Each structure stands twice: as C-alpha cells, then as structure tokens.
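Asker: here are the coordinates; sequence isn't available:
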C-alpha cells in the first residue's frame, strides 16, 4: 500500500512500517527511545515490535500505563513525564506510542509537551486508533469523565499501521473501531458507507483496503482544515451526543462503561434522527442508516432519568460557541452540515426514536 502524506507526517502500512521506522531512527539518531504501552499491548504487541526495531545501540526504555479510558488522565501523564525525566530524556529523545487510542492520545500529548515537544511516532494497535485516533494530530486526555478536554493539536513524525496487530484485538474492540469507519462513510462517501454495511459480502482480506480508505478520508479532511475552524468539524458527527453518553456511562457506577465506538454508534443514530428534523434528511436515509448501524451494534438501555444528565453534559462539547451546543448533522448520506443548533425537545425526541427501535 502506498504511504499517505499528512500535513507534517507520513502514514505507512504493513510491509513498509518497520523499514521506515528503522530508517527514521538511523537518520535522526535519537539520544534515547521511549516506548509507551499499556498492560495489554505490553503483553500482546511489544514483543513483536521489539523484534523488528533496530535501535542501533540507542538505549530503549519501555513505559507501561494501565489500559482503559478511565486512565486517560493528567495523573498518568504526570507519571510518564516523571519517568521521562528520571531516565534523562532530552529534546532529542524519541517517544513511540504503541497502543490503542488512549495510548496514542495520551502519549502524543506527553511528547508534545515534554520539554515543549519531543519527536514521537504513533503505532496504533486497535482498529479505532488505526482509522481515527492516531491520525490528524489531536492529542490529549480526559478531565474527569469529560472526554478530551485537555490537549493540543500536534502531529508526530509518522504513523505506522501494522494490521497484524488486529489479531490480538477482542471482537468488541474491533466493532468499536468500525464505528469511526461508518462515520467516515456517512460524512463523505455513500459508496464507502454502502460497502461497510455489506460486510457479510466481504472477507478479512478486504479489511486492509477499508482501513486505508478510511485513513485517506480522514487525512483529506484534516489536511484542508488542520485546526478545526470549519470542515474538520464534520468528523464530529455522532460525537456530540456520543461523547456525552460515553462520559455519563463512565462516571455512573450503576452503568457498564461503553467503548468509544459503542457510544458513537448511539450518537450517530440519534443525530441521524435529528438530521431529519433540522436538515430535512429523508426518512428513507434514516432507515438506511439505522439498519446499517444496528447490523453491528446492539441497542443500549438509556432510561428517561439518564437524559437530563446526558443533556447537561452537552455543554462541555468542544464545538460549542457562545453558550450554544453545535451539532454536525446530515442533509443526506455523504452531505454533512456543521454548526447546527438543536432544541432539547428534539433531543428528547431523538432518544424516544432510539429507545423504540
């Protein structure tokens, strides 16, 4: 597969990954290399990665963090910053983030802020990170249960996508990443959406191309609007309500936390309904989207008493402006509209639609 140049980095795939990584290390000659993993990627991905890493006698240190969204915090960042300092990382050190979206988001933020920024490389090991989290330079951590409230936009030197790491991924995490691919189709490309919703006609050999296509879609958007002043906002389809739902389920001890993609799938269904009310999207399109998402994602019980809290959480969404909640909605599949305002009454209607599916 051809590499994909981004604004200041390059995304490499499969057979090129370790060739380009080792070439980068040889050419830049970092003073030290730090590999950030979580408890899962330490066991399942690190041995393969280290076996192909040519460090050229450069000291390599591995830093391990707990796995899971609830550890995507400033406290973990502080631990990683302190470890870098204790091991005498300097401005010529290289940080490699080997993991899913939590590791690439947090690791990118740590690298971008340590000594005002050191070189870093993302090696995504989950489908979510491959198609979304590791590409585009968004780094950061959660503030309590509020998603990605602290961070910077700062790209690393390269993204290395080795799809063999997906063999280590549980099925529910594969499906979680699939939600972001669905989103890419809904906001830009009806043909891509149609392909994704006919997975029963595909086999595993098709997955590499679908991942590649998804990265191309995201990169095209980010390249045109790297700092999210306009077009890049469309990548938030499903995320306004999805993030609020994800935060609510994370902070509520009575709820089972949702994976990111599981929450975004709910958000896309809700925001597809809102699209019919605000943007005039047809009911046929809504049915198409609903059927396509429910093929892969099970409904989640959301009680009426949950809704007030979820709606209150919307005020923390990063797209908001002047106290107004701003949604990305669809005129049709592949035709998004940004900065849409939606009444609370319509949001309650959308949840009624979802709960009655």
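Answerer: Yes, it's here. Here the structure is a predicted model, which means the values were calculated and not measured.
Asker: alpha carbons only for contacts and neighbour counts from here, please
Answerer: Noted.
Asker: Checking residue 11 next. Helix, strand or coil?
Answerer: Three-state call for residue 11 (DSSP: H, G, I helix; E, B strand; the rest coil): strand.
Asker: Leaving out chain neighbours, which residue sits closest to it?
Answerer: residue 159 (4.6 Å; CA to CA, 6 or more residues apart in numbering).
Asker: how many other residues sit next to the one you found?
Answerer: 29 (other CA atoms under 10 Å).
Asker: ok now the helix or strand containing residue 290, how far from the chain's centre?
Answerer: Per DSSP states H and E: residue 290 is located in helix 283-294. Distance of helix 283-294 from its chain centroid, counting by CA atoms, centre = their mean, to the nearest Å, is 23 Å.
Asker: Next: stretch 212-224.
Answerer: From the chain centre to the centre of stretch 212-224 is a distance of 13 Å (CA atoms, centre = their mean).
Asker: Buried residues in it, which are they?
Answerer: For stretch 212-224, a neighbour-count test (16 or more other CA atoms under 10 Å) marks 212, 213, 214, 215, 216, 217, 218, 219, 220, 221, 222, 223 as buried.
Asker: Now for the nearest residue to the fifth one once chain neighbours are set aside: which residues touch it?
Answerer: Spelled out, it's residue 216. Among residues not flanking residue 216 along the chain, residue 4 sits closest, at 7.3 Å (CA to CA, 6+ apart). Residue 4 is in contact with 10, 11, 12, 216, counting by CA atoms under 8 Å, 6 or more residues apart in numbering.
Asker: Next, count neighbours for the closest residue in space to the first one that isn't next to it in sequence.
Answerer: With CA to CA, 6+ apart as the criterion, residue 10 has its nearest non-adjacent residue at 4.8 Å, and that residue is residue 158. By other CA under 10 Å, 26 other residues sit near residue 158.
Asker: ok, and here's another one to check against it:
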C-alpha cells in the first residue's frame, strides 16, 4: 500500500511502517524517545514494535491505565510529570502506541509539553487506525464530556500495522467498524456497499477497507483541517452518539459503551431525523437500522433517559450561538451540516430506535 500524505503527516502501512520510522529517527536529531502505552499495548504490541525499532537512542516506557475513563487532564499531569522526571527536552520524541485514548491523550501531552515536542502515532485498534490517529485532533475528556479539551496538531508519522488487530477483542473491532460504516454513509454507495455482507470479507479485504477509510478521512481533513465546513460531516451520528456515550459513562447504573457502540445508535437516530427533515429515504433508514442492529444488537434506552441524554447535547463541539448543530443525510453520500432539530423530533428518533 502506498503511503498517504496528510497535511504535515505521513501515514504508512504495514511493512513500510518500520522502515519509515527508522529513517525518520536517522534523519532527525532527537535527544530521547518516550513510548506511551497502556497495560494492554504494553503486553501485546510493544514487544512487536521494539523488535522493529532500529536506533541507538535511549528510550523510556510510560504506561497509563486503559479506558475512556482515564482520558483525563489528571492522566496528562501524570505523563507530563513523568516526562519531566525522565529529563525530556524539546528535542524528545513521543511515540503513542495504542487505541484512541492513547493517541488522543498522547498527542495532546506531546504538543503541550514544553510548548510542543514531536510525536508519532502507532494506532493498535481498528477505531484508532481509521479515525482517532488521523486528522490531528488531540485532547481529553472533561469529566464525562467527550473531547472538550484539546488542540489540532499533526503527528510526524502515523504507522498503521494491521497485525496489531490480531489481539483485538471482537467488541473493539466492531467499535472501529462503526466509523468505517459512517465513512460509507457520508461519502457514497461505492464504499458503503462493501459493508452490506461482512461474512464475505477477508483480512486482505479489511486491509483495503482500512486504507480507503484513511483516504476518505485524509481527503476531508485536508480540505477543511479546522472543521469550518466539510470536516463537520465526519461527525455524522456523533452529536447524539457522544451524548449517549457520555451518559452511559457517567451513570453508575449503566454499562459503559465503547465509542463505536454509541455512535451506531447515534447514526440510526440521525438517519431517522434525516428522514423527517431532509427527505432521506425512509426505506434506507429502516434498512440501516436493521443492518446496524444485526451487527451490534440494541442498546436499552428508557424514555426517562431521553431528557438527561438530550441535556448533554449543549456540550457538543459543533454548537455555536446557542444552537445545537446536527449533521444529517439527504441521501447516502450527500450530507447537510449545521441542522437544528426540535426536541420532539429527537424524542421520536429515540422511540423509533427502541421499536
């Protein structure tokens, strides 16, 4: 697979990854390497990575606890302190090996430590390969509120080695698949139709689909890096999806949802809202709902939970001037941004999902 240029980053795939990284280390005068992992990637991914790392530079491993619950400013403080204690300087390089929590948080730590050090993302989950590690968004949650603190900053390199997916649980694979399904809905039937029968997909097919998903996101981000227009389309399903994810994260009576599991619900709700407001096909809405429920099952959301979930919409990052802005579909591959939606229609969408 050819490498992909994305703004100030280069994205490399599989065998090319380590050659590109080692050449990067030779070319730049880094003082030291710091590798950020969680307990899972420390065990399953770091040994594979270190076997391919060819450098005489000293390196240190910094481990944080896994999970969205640890994607906080407090965790950042711990990593910043570790960097200081281990004598990191402005010529240090940070390598983030993990899923979206690691690449989001690690990128934020790197681009704020001493006003910015270089960093490389090595995504190890499907979600981080096709979404979190690409596009320059870094940051952390504010309590249960998703990605409220952060900056847009490009890594030097993104290294996508799909062999890391071999150790990934199925629920994590499904979580990443949700973002790929989203890419299909917002870009068109050519890509969308490839997901209609997952039983026919081989691992080689998956590698190709990952590559195409990265291209889709790269093309959007390259045209609109700071989310003034086109990049908002990547938030399809995320307005309500993030609110649902935050609600389940903060409610001790609910089982925490993975990002993709919440986004799938958000996409079904957004399709229904689209069918009410933009003329999106009701037949397509019903088909998408059934397809997604076949793949993911149904999340139980009681009527009494609609209001507290909807209260969280006010924190969505696309909002402006007091308006809650949705991304909707007019057709598969045709989006409409900055749409306002009455509460009554959102409640209808929840009812439709729970039918």
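Answerer: Everything's here; your move. Model, not experiment: these values are computed from the prediction.
Asker: Quick check: TM-score for this pair?
Answerer: Remark: TM-score between the superposed chains equals 0.99 [TM-score structural alignment, normalised by the length of the second structure]; 355 aligned residues with a CA RMSD of 0.7 Å.
Asker: how close does the residue nearest to residue 10 of the first structure sit to residue 219 of the first structure?
Answerer: 13 Å (CA to CA, to the nearest Å).
Asker: which residues does residue 6 of the second structure contact?
Answerer: Here residue 6 of the second structure is in contact with 135, 218, 222 (CA under 8 Å, 6+ apart).
Asker: brain fart, residue 88 of the second structure
Answerer: residue 32.
Asker: What distance do you get for residue 123 of the first structure to residue 104 of the first structure?
Answerer: Taking CA to CA, one finds residue 123 of the first structure at 8 Å from residue 104 of the first structure.
Asker: Spit out the residues that contact those two alike.
Answerer: What both residue 123 of the first structure and residue 104 touch, as defined by CA under 8 Å, 6+ apart, is the set 97, 98, 134.
Asker: By neighbours, which of the residues you listed wins?
Answerer: residue 134 (34 neighbours).
Asker: Provide a list of residues in contact with that one.
Answerer: Taking CA under 8 Å, 6+ apart as the test, what residue 134 of the first structure contacts is 101, 104, 105, 122, 123, 124, 159.
Asker: What helix or strand is residue 207 of the second structure located in?
Answerer: Counting by DSSP H and E, residue 207 of the second structure is part of helix 203-223.
Asker: check the fit of that helix onto the first structure and give the mean distance.
Answerer: Mean deviation of helix 203-223 of the second structure relative to the first structure after superposition (mean CA distance after the TM-score superposition for the first structure): 0.4 Å.
Asker: Tell me the helix or strand right after that helix.
Answerer: helix 238-250.
Asker: mean per-residue distance, that following helix to the first structure?
Answerer: Per aligned residue, helix 238-250 of the second structure averages 0.2 Å (mean CA distance after the TM-score superposition for the first structure).
Asker: So which residues make contact with the next helix or strand after that helix?
Answerer: As assigned by DSSP H and E, the chain's next helix or strand after helix 238-250 of the second structure is helix 259-277. By CA under 8 Å, 6+ apart, the residues outside helix 259-277 of the second structure that reach it are 127, 174-179, 182, 236-242, 244-245, 280-282, 285, 288-289, 292, 296, 299, 327-330, 341, 345-346, 349-350, 352-353.
Asker: average offset between helix 259-277 of the second structure and the first structure?
Answerer: Mean for helix 259-277 of the second structure is 0.3 Å (mean CA distance after the TM-score superposition for the first structure).
Asker: okay, now residue 257 of the second structure: neighbour count?
Answerer: 18.
Asker: Please report the distance of it from residue 246 of the second structure.
Answerer: 9 Å.
Asker: The helix holding residue 207 of the second structure to strand 9-13, inter-axis angle?
Answerer: Relative orientation of helix 203-223 of the second structure versus strand 9-13 (axes from the mean of the first three to the mean of the last three CA atoms, to 10 degrees): 170 degrees.
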